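Trainee: the amino acid sequence is not available; the structure is as follows:
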């Protein structure tokens, strides 16, 4: 219960800060930072609609796609943040613009927005928006996550060019995107791109089921021997992207609060689910037979 309450508080604070980043720094400076917030800024300039209403209208059909293509678990974890974020965009629409310098608006808006998104991700949620189609495309195509994010957020930034006819604004928006990504990655799990997790637990079967079915990740099961107890045990090992760490770690501790986990940086990860298209079926071509 305390964990759930903490998550809700983190997501609430994160959505509020993200909305401040957009309304207090970016909107008046023609900065379109990607995501649903960026689309809200562009469409508000083009059509005169309220940014909060636009964000909510975009998120509703995307949530429906999330439920059918990514499953109930991802849908539930995304629902709260994707509903709250547009509300805070609407509530903070009247906050004063803190700077009218485009560079300062891009940099400090990105820092505030990045901190907000980082808190949302740490709270095991998201603000919905373009993260949903990004996850769907990543799940059903061989394209890398980084490439998909670059293309999707790049298209959102281009809507800013259409809305404001401001080339400088587009360039500053790209700077803003880079800063947001760095801030979020640093908040969640440092500057490394991936993490390797080793888990020893009496409930390893339930944890393995969660990893393969709910988290949609591969896992390796290894026999180990307790040096102190002298008992045979099972160790699970998996490699994940940094943004998945908080969600998976929290879920494992909910299954077994006494689970022993070691999290290590993985500087370079190649293979299925990373540099190759992810699937969990057996593939003989993936193995090197002994000579």
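Mentor: Looks like it came in fine. All of these numbers come straight from a predicted model, not from anything done at the bench.

Trainee: from here on, contacts and neighbour counts on C-alpha atoms
Mentor: Noted.

Trainee: show me where the stretch 101-250 of the chain has strands.
Mentor: Chain-ordered strands for the stretch 101-250 of the chain, with DSSP state E, counting those that start in this stretch as the definition, fall at 194-200, 220-225, 232-241.

Trainee: chain center to the shortest one: distance?
Mentor: Relative to its parent chain, strand 220-225 has a centroid offset of 30 Å by CA atoms, centre = their mean, to the nearest Å.

Trainee: go on, the longest one?
Mentor: Put simply, strand 232-241 sits 23 Å off its chain's centre (CA atoms, centre = their mean).

Trainee: in that strand, what counts as buried?
Mentor: Taking 16 or more other CA atoms under 10 Å as the basis for neighbour counts, the residues of strand 232-241 that come out buried are 234, 235, 236, 237, 238, 239, 240, 241.

Trainee: please name the nearest non-neighbouring residue to the third one.
Mentor: If I follow you right, that is residue 236. residue 221 (4.6 Å; CA to CA, 6 or more residues apart in numbering).

Trainee: second structure for comparison follows:
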């Protein structure tokens, strides 16, 4: 990829990511303020902790806690995952905090906690999933889980769920036992909605790419994602032509970026992805995202 086209492609991709992260942050904040917060239903992760602290420490608002508590995780993501991911996550968190403050007095959609948990979970999950699809995150526990899963046999979803069982359980002590049950409902619905939006909650995905632009795509995956690739030689069953096949393993957070890279070089490339429950051996090279 020439320097000019690489810069042009990177700028276009970045603008697109920030646009959808803005939408995702707004939808996330609306789900909180129009459904969950008025009905004393909380979400998991740093968001849930922030809502609990907002209830306990009234002079400090939820939006302040959301930003401050996420800063250590953003720094961790910057060091371990990449600066574009950290910047886009921080942008999303700041926006969701601002939107949450602006929407705080919005009229609740429903005053029925069960309906709020169900539909609030859907709206919240759609917002979070939109941000995740565009190389960002709205909650520090997602970043921490991404890093921990690479060192264990547990998926991101399993680790996040483990954290949230304790966080959502504590809602019973701060609000009421009913809040815990409704919060669990909202969390599981949001979890499944994120699953649908992102298309896969597992940390790792194996990817097979059949393309004539294998060298360009392979170099881009190495330089932009920091992922090593393996080249296979195959033969077309119908044409009998020799084809190069790229194989690599990526994280869930890198899926959208990989698709953009392949689409840029070869829109007609054949791409097959499958979930990988565990990765052992070999080496995941640290990302080098600019």
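Mentor: Thanks, I have it. All of these numbers come straight from a predicted model, not from anything done at the bench.

Trainee: mind listing what the residue nearest to residue 236 of the first structure touches?
Mentor: Counting by CA atoms under 8 Å, 6 or more residues apart in numbering, residue 221 of the first structure makes contact with 234, 235, 236, 237.

Trainee: and of those residues, the nearest to residue 182 of the first structure?
Mentor: residue 237 (26.8 Å; CA to CA).

Trainee: what's the match for the closest one in the second structure?
Mentor: When the second structure is aligned by TM-score structural alignment, residue 237 of the first structure is paired with residue 247.

Trainee: and residue 183 of the first structure, by the same measure?
Mentor: Residue 183 of the first structure is assigned residue 193 in the second structure as its aligned equivalent, the criterion being TM-score structural alignment.

Trainee: the closest residue to that match other than its chain neighbours: neighbour count?
Mentor: With sequence-adjacent residues excluded and distances taken as CA to CA, 6+ apart, residue 193 of the second structure is closest to residue 125, at 5.0 Å. Number of residues near residue 125 of the second structure (other CA atoms under 10 Å) recorded here: 29.

Trainee: residue 125 of the second structure pairs with which position in the first structure?
Mentor: Structural correspondence for residue 125 of the second structure with respect to the first structure (TM-score structural alignment): residue 114.

Trainee: from the chain's centroid, how far away is the host helix or strand of residue 21 of the second structure?
Mentor: Taking DSSP states H and E as the criterion, the element that holds residue 21 of the second structure is helix 3-31. Relative to its chain's centre, helix 3-31 of the second structure lies at 14 Å (CA atoms, centre = their mean).

Trainee: the next helix or strand after it vs the first structure, average distance?
Mentor: On the C-terminal side of helix 3-31 of the second structure, the closest following helix or strand by DSSP H and E is helix 45-56. With both structures laid over each other, helix 45-56 of the second structure and its partner residues in the first structure are 1.7 Å apart on average (mean CA distance after the TM-score superposition for the first structure).

Trainee: that older thread, how about the helix holding residue 21 of the second structure: buried residues?
Mentor: 10, 13, 17-18, 20-31.

Trainee: stretch 47-62 of the first structure now?
Mentor: Using 16+ other CA under 10 Å as the burial criterion, the residues of stretch 47-62 of the first structure that qualify are 50, 51, 52, 53, 54, 55, 56, 58, 59, 60, 62.

Trainee: again with stretch 179-186 of the first structure
Mentor: Buried residues in stretch 179-186 of the first structure, defined by neighbour count with 16+ other CA under 10 Å: 179, 180, 182, 183, 184, 185, 186.

Trainee: can you put the residues you listed in a markdown table and add distance to residue 168 of the first structure?
Mentor: Below are those laid out as a markdown table (distance: CA to CA, whole Å):
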| residue | distance to residue 168 of the first structure |
| --- | --- |
| 179 | 17 |
| 180 | 18 |
| 182 | 22 |
| 183 | 23 |
| 184 | 24 |
| 185 | 26 |
| 186 | 27 |
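
Trainee: can you tell me which of those residues is closest to residue 40 of the first structure?
Mentor: Of all those, residue 180 has the smallest distance to residue 40 of the first structure: 17.2 Å, by CA to CA.

Trainee: what's near enough to touch the residue nearest the centre of the first structure?
Mentor: The residue at the geometric middle of the first structure, judged as the C-alpha nearest the mean C-alpha position with CA atoms, centre = their mean, is residue 243 (5.4 Å). Contacts were defined as CA under 8 Å, 6+ apart; by that measure residue 243 of the first structure touches 121, 185, 188, 189.

Trainee: need the contact list for the first one.
Mentor: So that's residue 121 of the first structure. Residues counted as contacts of residue 121 of the first structure (CA under 8 Å, 6+ apart) are 11, 188, 243, 246.

Trainee: now check the second structure for the residue matching residue 98 of the first structure.
Mentor: The criterion is TM-score structural alignment: under it, residue 98 of the first structure has residue 109 as its aligned partner in the second structure.

Trainee: excluding its backbone neighbours, what's nearest its match?
Mentor: residue 34 (5.7 Å).

Trainee: map that neighbour across to the first structure for me.
Mentor: Alignment of residue 34 of the second structure against the first structure is given by TM-score structural alignment, with residue 24 as its counterpart.
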